[in-house]
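**Q** Here you go, sequence then predicted model.
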Amino acid sequence: MEYLEFEQPIKELQEQLSSCRSVGEDNGVDVKQACKQIEVAIEESKKKIYSNLTPWQKVQLSRHPSRPYSLDYIYAITDNTFIELHGDRGFGDDKAMIGGMGKINGTPFMIIGQQKGKNTKERQYRRFGMPNPEGYRKALRLMKLAEKFNMPIITLMDTPGAYPGLEAEERGQGEAIARNIYEMLNLTVPVISVVIGEGASGGALGIGVGNLVYMMENTWYSVISPENCSTILWRTWEFKEQAASQMKMTPNDMLELKIIDGIIGEPLGGAHYNPAKAAESLKEQILKSYGELKRLSGAELKRQRQDKYIAMGEFSG
């Protein structure tokens, strides 16, 4: 387990617990009571730390290297039926964007998400979860396929942004994201979108136009990352914590601003402490949301989604 800077008190207690257990095993001494006291201290420390997280600390948790990614959740919530589909039928297959069909409690869904890597080699392979234009075009192809067969869509957002490379711009990154937003507003099947990690900029919004949109508890959703915001305003990353606080990017902020429809709780300490429990919470919310949306006709789903986004922001003539 990797620990973030603000988690160091928990790390120290965990090391004490490991040492206590080792002493008992090596010397045949009964240390149950001593270990129990440390376990209680760990639990109290977790409650104290995680109940008072700053926006920047939530950003750090959203990037935790042990946090579950899209494929982890997909395999956990589907009935061992997920079939990944590849390619945009135009340029290639983007490994940063994954998608395919899978059943959840017997109901078929088209599931699309951004995928990061768990080690250096896999991160390079997945381009750190930053899709190229062909990734967004693959996602759109799968959404249109789902619409053709009247299949509900789930999208899982977890990206630091769309890939900013020259080749991405040459192949029409901006157009691909804009096209997805336009087409998603006109889909006639239920769309449920969830921010499971980082929800950065158009990179996330390119698959995030849903009838119902949720954020997991320790995630963020914004037009720009705190570091880049700090760089633009102060020409340095040093004010990233201040930027995170001012940007209103946490789940509670997004819910208050009516950008999202709800927050999905995580295990104490974050999804990486208990991925199975986090996946179960995600699954419950998806099934509940689908139960609400499946009552609507295609035209009603389209209108509800369009009205949802038109209502965001304020306009004056």
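**A** Good, I have the coordinates.
**Q** make it CA atoms for all contacts and neighbour counts henceforth
**A** Noted.
**Q** Might you calculate how far stretch 148-162 sits from the centre of the chain?
**A** 11 Å (C-alpha atoms, centre = their mean, to the nearest Å).
**Q** no, scratch that, I was asking about stretch 153-168
**A** Using C-alpha atoms, centre = their mean, the offset of stretch 153-168 from its chain centre is 12 Å.
**Q** where exactly do the strands run in the stretch 101-250 of the chain?
**A** 107-114, 153-159, 191-200, 212-216, 220-222 (DSSP state E, counting those that start in this stretch).
**Q** mind checking how far K11 is from Q37?
**A** 16 Å (C-alpha to C-alpha, to the nearest Å).
**Q** neighbour-wise, which of those two wins?
**A** Counted by other C-alpha atoms under 10 Å, K11 and Q37 do not tie: K11 has more neighbours, with 17 against 11.
**Q** Okay, one more to line up with it:
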Amino acid sequence: MASPNRKTILLDFEKPLAELESRIDQIRQLAEENSVDVSDQIHQLEARATQLRQEIFSTLSPSQRLQLARHPRRPSTLDYIQAMSEEWIELHGDRSGSDDPALVGGIGRLAGQPVVILGHQKGRDTKDNVARNFGMAAPGGYRKAMRLMEHANHFGMPIITFIDTPGAWAGVDAEKLGQGEAIAYNLREMFRLDVPIICTVIGEGGSGGALGIGVGERLLMLEHSVYTVASPEACAAILWKDASKAAQAAQALKITATDLKELGIIDRIVPEPEGGAHANPIKAAEQLKQALLECLEELMSLSNQQRREMRYQKFRQMGIFAEELA
């Protein structure tokens, strides 16, 4: 997983930081060419850059976090698998004539523990995105995921899922092939599996497409990922007939990891490196792996019945509210 060139793809709020870092590089280069000692000035500018980076990424709005979650250079499911697993064998097909490239999965080892890992897979460029259908899985993708989870359950291997999709594919063909049924079947069946299930939102968790592989005892979110019932653009178009109000919708939807942790939807926020996961993919993978191993150790100590009950109660408690008398 190579480090991306951050100069090629910059979000609006990253530009002041990029300009300062570029200025530091120019001063350092000029100093070397002219044999001038400017180490004190460089240290001051680097300290300012560090401070600016912290200020920017600690005060991001929900819409800015959404931009980070959709960043073209953000690590994908296969990136994390490559960085975290000692062994990896991808498995293909739903055994009904389909092999959806938008949802990948297989068998790997995590710190020596055999696991089944699966998740949505977006492309890195336009051509790859078209081939992967922008991470929007078809019914065959969810059926492939269920086949792999059944395999994990049969052989006693924990299941780890990575969620990163704008939503399930909503095309006419997807509806003809039973998109709703495929996702609903996964939701029901995941509740009965005996093995540990840990789900992580690594980028954009959108609607039923995310839920189709999102039922587990533990739901984690990377710090700058988002999880939502509908995209802010779709929400704005529905509520205000104006997609330009997406930022307002993002604020109201409570899509960030911090909001969802407070609401009890997710269990843990996994910190990202300064500048987001795309700034240092290797470190992001190390931090996610550590979080997964800690959750796995806890869940492996429980009985099958305890894990199923934990899973059930987790989702039963979502949406509880209290009414105040006028």
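**A** Nice, thanks for sending it over. Keep in mind that this is a model prediction, so the values were computed, not measured.
**Q** picking up where we left off before, could I get the strands of the stretch 101-250 of the first structure as TSV with mean neighbour count?
**A** Putting these into TSV (neighbours: other C-alpha atoms under 10 Å) gives the following:
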stretch	mean neighbour count
strand 107-114	25
strand 153-159	27
strand 191-200	28
strand 212-216	24
strand 220-222	27
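**Q** could the ones you listed go into a markdown table alongside distance to A139 of the first structure?
**A** Below are the strands of the stretch 101-250 of the first structure laid out as a markdown table (distance: least, C-alpha to C-alpha, whole Å):
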| stretch | distance to A139 of the first structure |
| --- | --- |
| strand 107-114 | 7 |
| strand 153-159 | 9 |
| strand 191-200 | 13 |
| strand 212-216 | 17 |
| strand 220-222 | 20 |
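**Q** V59 of the first structure: which of the ones you listed is closest?
**A** V59 of the first structure sits nearest to strand 220-222 of all those, at 6.2 Å, using C-alpha to C-alpha.
**Q** Could you give the residue range in the second structure aligned to that closest one?
**A** Aligned by TM-score structural alignment, strand 220-222 of the first structure falls on residues 226-228 of the second structure.
**Q** once aligned to the first structure, how far is the matching stretch on average?
**A** Between stretch 226-228 of the second structure and the corresponding residues of the first structure, superposition yields a mean separation of 0.7 Å, by mean C-alpha distance after the TM-score superposition for the first structure.
**Q** Now do that stretch: everything it contacts.
**A** 65-66, 69, 201, 203-207, 253-257 (C-alpha atoms under 8 Å, 6 or more residues apart in numbering).
**Q** Now do the contacts for the residue most central in space within the second structure.
**A** Centroid-nearest residue in the second structure: I202, 1.4 Å away (criterion: C-alpha atoms, centre = their mean). When contacts are counted by C-alpha under 8 Å, 6+ apart, I202 of the second structure is found next to A69, S76, T77, F162, I163, D164, M221, L222, S225.
**Q** The first structure: which residue goes with the first one?
**A** Same thing as A69 of the second structure. By TM-score structural alignment, A69 of the second structure lines up with S62.
**Q** what's that match in contact with, if anything?
**A** I196, G197, E198, N218, T219, W220.
**Q** My read is that the third one contacts E217, right?
**A** No. E198 of the first structure sits out of contact with E217 when judged by C-alpha atoms under 8 Å, with a separation of 11.5 Å.
**Q** re the thing from before, may I ask which two of the contacts of stretch 226-228 of the second structure are separated the most?
**A** Checking those with C-alpha to C-alpha, the most distant pair is R65 and S207, at 17.3 Å.
**Q** Compare the two and say which one has the larger neighbour count.
**A** R65 (24 against 17).
**Q** Check whether that one sits in a helix, strand or coil.
**A** Under DSSP: H, G, I helix; E, B strand; the rest coil, R65 of the second structure falls in the helix class.
**Q** What lines up with the residue nearest to the centre of the second structure in the first structure?
**A** In the first structure, I202 of the second structure lands on I196 (TM-score structural alignment).
**Q** ok, now T258 of the second structure?
**A** Aligned partner of T258 of the second structure by TM-score structural alignment: N252.
**Q** Kindly report the same for A137 of the second structure.
**A** Per TM-score structural alignment, A137 of the second structure is aligned with P131.
**Q** what's the answer for Q305 of the second structure, then?
**A** So, by TM-score structural alignment, Q305 of the second structure is matched to A299.
**Q** Equivalent analysis for V115 of the second structure, please.
**A** Aligned against the first structure by TM-score structural alignment, V115 of the second structure finds its counterpart in F109.
**Q** Show the contacting residues for its match.
**A** M101, G102, K103, A146, M151, P152, I153, I154.
**Q** which one of these is nearest E43 of the first structure?
**A** I154 (34.2 Å).
**Q** so how far is W234 of the first structure from the closest one?
**A** Remark: distance between I154 of the first structure and W234 of the first structure (C-alpha to C-alpha) = 38 Å.
**Q** try N150 of the first structure
**A** For N150 of the first structure relative to W234 of the first structure (C-alpha to C-alpha), the value is 49 Å.
**Q** what about L68 of the second structure, helix or strand, and which?
**A** In the assignment (DSSP states H and E), L68 of the second structure maps to helix 62-69.
**Q** What is the neighbour count of I232 of the first structure?
**A** I232 of the first structure, neighbours per other C-alpha under 10 Å, totals 11.
**Q** same question, I89 of the second structure
**A** 12.
**Q** likewise the one 3 residues further on?
**A** H92 of the second structure is surrounded by 19 other residues when neighbours are defined as other C-alpha under 10 Å.
**Q** A285 of the second structure matches what in the first structure?
**A** A285 of the second structure maps onto A279 in the first structure, by TM-score structural alignment.
**Q** What is the helix or strand hosting that match packed up against?
**A** Take DSSP H and E as the rule and A279 of the first structure turns out to sit in helix 275-293. Contact here means 3 or more C-alpha pairs under 8 Å, 6 or more residues apart in numbering; DSSP states H and E; on that basis helix 275-293 of the first structure packs against helix 70-77, strand 191-200, strand 262-264.
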